[in-house]
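>>> Build the 3D model from these lines:
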Amino acid sequence: MKYEYAAAPLDAVSAERLATQGLDLALVDTSDSEALATWLQAENRGFHGARLPQSKLEVQLPHIAHRRTTGVWDPDSADAASPVATVSTWVMDLTVPGERSIPAWAVTAVSVSPTHRRRGIGRALLEAELRTAASLNVPVAVLTVTEATIYGRYGFGPSVMSADWTIDTTRARWIGPEASGTLSFVEPETMLSDGYDLVQRVRLQSPGQVKFTGILWERLLGVNGDPESTKSLRVVRYDDDEGELQGFAAYRVVEIGEDFTSHRLDLAYLVSATDEAYAGLWHFLLEIDLVSTISAPLRTIDEPLLWQLSDQRAVRRTGVREHLWTRILDVPVALTARRYSAPGIFVLDVSDDLGFADGLFLLTVVADGSASVELLTGEAPDDAAAIALTVDDLGALYLGGVSPITLVRAGRVTELRPGSAASLEASFRSPVTPWLSIWF
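Predicted coordinates:
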């Protein structure tokens, strides 16, 4: 289904709310490079970034022109041409359990100028985007965040965790399987096509991954217009015995202090389609000469690597945090899009302060893992598990990475019938730990 998100009308509710403060909610004409550059400078300032030089603007502008680009302007500001708040959205596919995808409203670049804080501008922007997504029948919204305390109030729940891994290679001896494929250094540009095809093939293996392209892809390979970034990046590919690409790793090596025998390897990206490619790439990285430490940010919290090393204490997992937040807008569409690990009948009493997902739903999962959902108007079946939860907690459970038993113990989910959380756990859990390997 094609979504005409860029040209969708402005949300009248938020526009009127902001107008009472003398503020203008408007879409940026992304074909107007000057207007889009002004918006981009304001968005970058909102995240404390330096003013973007023309060279970087020229790289970024074509890649974001397809997005729905919204801002809030203050006509009384000394710089009335620059927005005092920004948000950018588009539709991309989100992987859900069962190696399936669902369209998701991707939200990014949410910023409000410090000069205009505490005036409800951020709320107006986010609620406008959610209403717009719902009007276009996009069933879920997703975002990655710099601040974790903001988005629960809008119905987003943390659904994918990540961790930053640090490995002391002087202690970590490889005890995993030996890979039989071939490793080769390649120039980053050579991976733009083949590497992209691999990433898209692999993304269905992990709930939480998204289908991304453009600058989100090119920056992983250091080919996004930053010469220094490109110059220092090394890319090694893994081909199987048939000569087919099955994985690659992109990394930089940084000297630590004055001792040339001690370097840190910063892993920018590692993707593998097979367990053998995963083992082959990690084995290679761990045994690079003159490297004493590997820094691997934004990895899954459940890496097989931990069990392929002689000393697990050589690994430190820091920065464990929620990475992807998911907001359910259409409960029946969202819940029927994914597959489940066990059959069951469930009554979900969902509360949503914004009204998109509010209701009493009957979820029926059959033996093949498929499901049907309907509004429950009568009595709940006698054999149904039943829970009450908020839409943000439903978002947290959606990809199968959070246990409903944990949420019951935390007092966030209420069992309406004893044992319901355990039944829900058996059905909702994902056999693959959810993971998102990028920021957006």
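>>> make it CA atoms for all contacts and neighbour counts henceforth
Fine.
>>> ok, how many other residues are close to the spatially closest residue to G71 that is not a sequence neighbour?
Of all residues not flanking G71 in the chain, T86 sits nearest, at 4.4 Å (C-alpha to C-alpha, 6 or more residues apart in numbering). Counted with other C-alpha atoms under 10 Å, the neighbours of T86 add up to 28.
>>> repeat for H66
14.
>>> quick one: the residue nearest to G71 from T70, how far?
Going from T86 to T70 by C-alpha to C-alpha, to the nearest Å gives 6 Å.
>>> For A104, see how far away R327 is.
Per C-alpha to C-alpha, R327 is found 9 Å from A104.
>>> so what's in contact with those two at the same time?
Residues touching both R327 and A104 (C-alpha atoms under 8 Å, 6 or more residues apart in numbering): 140-142.
>>> okay if I get the residues you listed as CSV plus neighbour count and secondary structure?
Output for these, formatted as CSV (neighbours: other C-alpha atoms under 10 Å; DSSP: H, G, I helix; E, B strand; the rest coil):
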residue, neighbour count, secondary structure
V140, 25, strand
A141, 27, strand
V142, 27, strand
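>>> Sequence B follows; please return its structure for comparison with A:
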Amino acid sequence: MSDYQIRLLEESETRAAHTVFLGSMHNAPASDESWELGSRGYPTQRCFGAFRAGRIVGSAQSFPSTMAVPGGAVLPLAAVSRVGVRADHTRRGVLTELMRAQLRQIRELGEPLASLHASESVIYGRFGYGVACRGRTVEVEASRGRPVPPLPGVGEVRILDTEELATELPRIYERIGLHRPGMMSRPRGWWLMQLERRLALKERIIAIVHSGPDGDDGYALYETTMVDAAPDRQDRRIDVFDMHGVSLGVVLGLWRFLLGADLVRSVRAWLRPLDEPVELILPNRGDCRTANLEDETWLRLVDVPTALAARTYGVAEPVVLEVHDRFLPENSGRYRVGKDGVERTDAPADLELPVDALAMLFLGDLPASQLAATGKLVPHEPAALERADRLFSTARSPHSGTFF
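Below you'll find the predicted structure:
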């Protein structure tokens, strides 16, 4: 690494860094129009580049956000993306040094959490990231003459005009709020990159909005895809890529509307929460299948004591966790975790784990007993596993629902 330099990018270097990132994903450079909108989401002061002989060969960027943790607290979050190294410079420690510089900056900025979506699951564990949320891709056969029964509650669904999407959807998302562990805020730059850029490129995107007694309280954003139904005809599939509501009832109301659409063979929704029971609203549960179960959010506890102290815990006697963090050694140590709070301690450890396994436990996605059974956590006091399961459990499975 002695002939590489890791530093923050100048404004004039950000597009070249983005091209390096796209190339690492085997994609072509962004068009002028796509770059004009997509470049606004990542502040230059958070964009790192790796340079060799004056040429950019690696990139790691982030933007500021917030994330809800169990109990309802919302913590500052670094949303990490555009991470990549040119294929002719990999396996030389470039990514490691990019991650090291970025994590140091995130900690200095006072953001106790960082998250990302991993292109390959083998990459980020060594930097302290662990899978904290998972999602399932659900495909449901449309009603085909068997309408979904009415659901409890009062509400109606309308389709937005295309010109309303850029103003109405951010407003509704803000109103819905971060009510589930793992949900994150969406700054203006996110909407520019993920929605307005696509609208400017004339992509066909459709949005429906659910309204209840108190106003707009949920939405679904989707595309339609032609699928072969028979040699002599085609049907459409609705592909949902963004759906949120203030309650489960609202989300299921959106599902019911989509499943009743004419000329639609199926509805496919990407990375839905694990506890979203679409099957229960169908006349035939067999019309719903899980097409895929995937990692959704990779989480990094950048400031372990701050993150642990921010969430709430179940009713159980405390456990002492011994945490190891190679990249940020100031996080390493023992923490007594209980329903009354968190504190550093010199007491003997009940459970020992690396910081990436702590991320898997933190939002409530996996219990400590499962992590121990797979070797990701070492129990020094076996009875502590049951206590940790109760302490870290959550009423709802964690889910972000925001891709970046």
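>>> Work out the TM-score between the chains.
Once the chains are laid over each other, their TM-score by TM-score structural alignment, normalised by the length of the second structure reads 0.92; 400 aligned residues with a C-alpha RMSD of 2.2 Å.
>>> Check for me that the residue nearest to G71 of the first structure belongs to a strand.
Yes - under DSSP: H, G, I helix; E, B strand; the rest coil, T86 of the first structure sits within a strand.
>>> distance between stretch 29-41 of the first structure and the chain's centre?
How far stretch 29-41 of the first structure lies from its chain's middle: 25 Å, per C-alpha atoms, centre = their mean, to the nearest Å.
>>> what's next to that stretch, contact-wise?
28, 51-52, 57, 61, 65-66, 69, 71, 81-83, 86.
>>> which residue sits farthest out from the middle of the second structure?
The outermost residue of the second structure relative to its centre, with distances by C-alpha atoms, centre = their mean, is D232 at 40.6 Å.
>>> And that residue, how far from M226 of the second structure?
13 Å.
>>> Format the contacts of stretch 29-41 of the first structure as a markdown table; extra columns: secondary structure and distance to G152 of the first structure.
Shown next, in a markdown table, are the contacts of stretch 29-41 of the first structure (DSSP: H, G, I helix; E, B strand; the rest coil; distance: C-alpha to C-alpha, whole Å):
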| residue | secondary structure | distance to G152 of the first structure |
| --- | --- | --- |
| V28 | coil | 28 |
| R51 | coil | 31 |
| L52 | coil | 32 |
| L57 | helix | 33 |
| L61 | helix | 31 |
| A65 | coil | 29 |
| H66 | coil | 28 |
| T69 | strand | 23 |
| G71 | strand | 22 |
| A81 | coil | 32 |
| S82 | coil | 29 |
| P83 | coil | 25 |
| T86 | strand | 19 |
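>>> Checking G49 of the first structure next. Helix, strand or coil?
The local conformation at G49 of the first structure, judged by three-state DSSP, is coil.
>>> Now check the second structure for the residue matching it.
Using TM-score structural alignment, the equivalent of G49 of the first structure in the second structure is N27.
>>> distance of that match from V20 of the second structure?
From N27 of the second structure to V20 of the second structure the distance is 10 Å (C-alpha to C-alpha).
>>> Comparing these two, which shows the higher neighbour count?
A count of neighbours by other C-alpha under 10 Å puts V20 above the other of N27 of the second structure and V20, at 26 against 11.
>>> so that one sits right up against I56, yeah?
Yes - counting by C-alpha atoms under 8 Å, V20 of the second structure does reach I56; the two are 7.4 Å apart.
>>> what are the ranges of the helices in the stretch 201-350 of the second structure?
Under the criterion DSSP state H, counting those that start in this stretch, helices of the stretch 201-350 of the second structure are mapped to 248-259, 304-310.
>>> So for A68 of the second structure, which of these sits nearest?
Minimum separation from A68 of the second structure across the helices of the stretch 201-350 of the second structure (C-alpha to C-alpha) falls at helix 304-310, 9.8 Å.
>>> what's the matching range in the first structure for the closest one?
Counting by TM-score structural alignment, helix 304-310 of the second structure sits on residues 331-337 of the first structure.
>>> which one of the helices of the stretch 201-350 of the second structure has the most crowded surroundings?
helix 248-259 (a mean of 20; mean count of other C-alpha atoms under 10 Å).
>>> That helix vs the first structure, average offset?
In the superposition with the first structure, the aligned residues lie an average of 1.7 Å away from helix 248-259 of the second structure, counting by mean C-alpha distance after the TM-score superposition for the first structure.
>>> if I read this right, G218 of the second structure contacts I172, doesn't it?
Yes - shown here, G218 of the second structure and I172 form a contact pair, counting by C-alpha under 8 Å, at 6.7 Å.
>>> between those two, who's got more neighbours?
G218 (26 against 20).
>>> What distance do you get for that one to P112 of the second structure?
29 Å.
>>> try D32 of the second structure
35 Å.
>>> The two: which is more packed in?
Each of D32 of the second structure and P112 has its neighbours counted (other C-alpha under 10 Å); P112 has more, 23 against 9.
>>> quick one: what's aligned to the more buried one in the first structure?
In the first structure, P112 of the second structure lands on P139 (TM-score structural alignment).
>>> What of H89 of the second structure?
Checking TM-score structural alignment: H89 of the second structure goes with H116.
>>> Name the nearest residue to that match, sequence neighbours excluded.
In space, and not counting its chain neighbours, H116 of the first structure is closest to V84: 6.9 Å by C-alpha to C-alpha, 6+ apart.
>>> What about that neighbour, how many residues nearby?
Neighbour number of V84 of the first structure under other C-alpha under 10 Å is 26.
>>> That'll do, ta.
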